[in-house]
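A.B. asks: Need the 3D shape of this:
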Amino acid sequence: MKLKWANLQKLEEETILKIIMGQAPVDEFDKFVDTWKRTGGDEITEEVNQMSSR
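C.D. replies: Below is the predicted model:
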């Protein structure tokens, strides 16, 4: 999680800001989700879920 979180957070912030500023269509969020999952987001979600179930 520590290794991937900073990159994923930056990707999220940039994508949302572009959508809000009108520089990207709302559909860009779907691309963001796909990229987020492929670059470690699912792994982080699984890790968090494991930690919370202890």
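A.B. asks: hey, let's count contacts and neighbours off CA atoms from now on
C.D. replies: Noted.
A.B. asks: where along the chain do the helices fall?
C.D. replies: Along the chain, counting by DSSP state H, helices occupy 2-20, 28-36, 42-52.
A.B. asks: Could you also give me the structure for this next sequence, so I can compare it with the first?
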Amino acid sequence: MADHASVRLAESFYEHLTAYQSTGVAHALHHAVSELRARHPDRPSLWASPVHIGP
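C.D. replies: Reported below is the predicted structural model:
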């Protein structure tokens, strides 16, 4: 995963996590990855690797 994509993913993840605390970590990651995928649909190397494992 490229550095610039990692930074954007982290920023988006924490924005979603703080805005929608009740939906949880998995939803925040889902939304962050979805945004990154929408920006770069032809480059799965930028958005396909993040996964959530846990409750």
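A.B. asks: TM-score of the superposed pair?
C.D. replies: With the length set by TM-score structural alignment, normalised by the length of the first structure, the two chains reach a TM-score of 0.46; 40 aligned residues with a C-alpha RMSD of 3.0 Å.
A.B. asks: sorry, back to before: turn the helices of the first structure into CSV, including mean neighbour count.
C.D. replies: Below are the helices of the first structure laid out as CSV (neighbours: other C-alpha atoms under 10 Å):
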stretch, mean neighbour count
helix 2-20, 13
helix 28-36, 14
helix 42-52, 12
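A.B. asks: Grab the nearest non-local neighbour of the residue nearest to the spatial centre of the first structure.
C.D. replies: Nearest to the geometric centre of the first structure sits Trp36, at 4.1 Å (C-alpha atoms, centre = their mean). Nearest non-adjacent residue to Trp36 of the first structure, counting by C-alpha to C-alpha, 6 or more residues apart in numbering: Leu8, 6.3 Å away.
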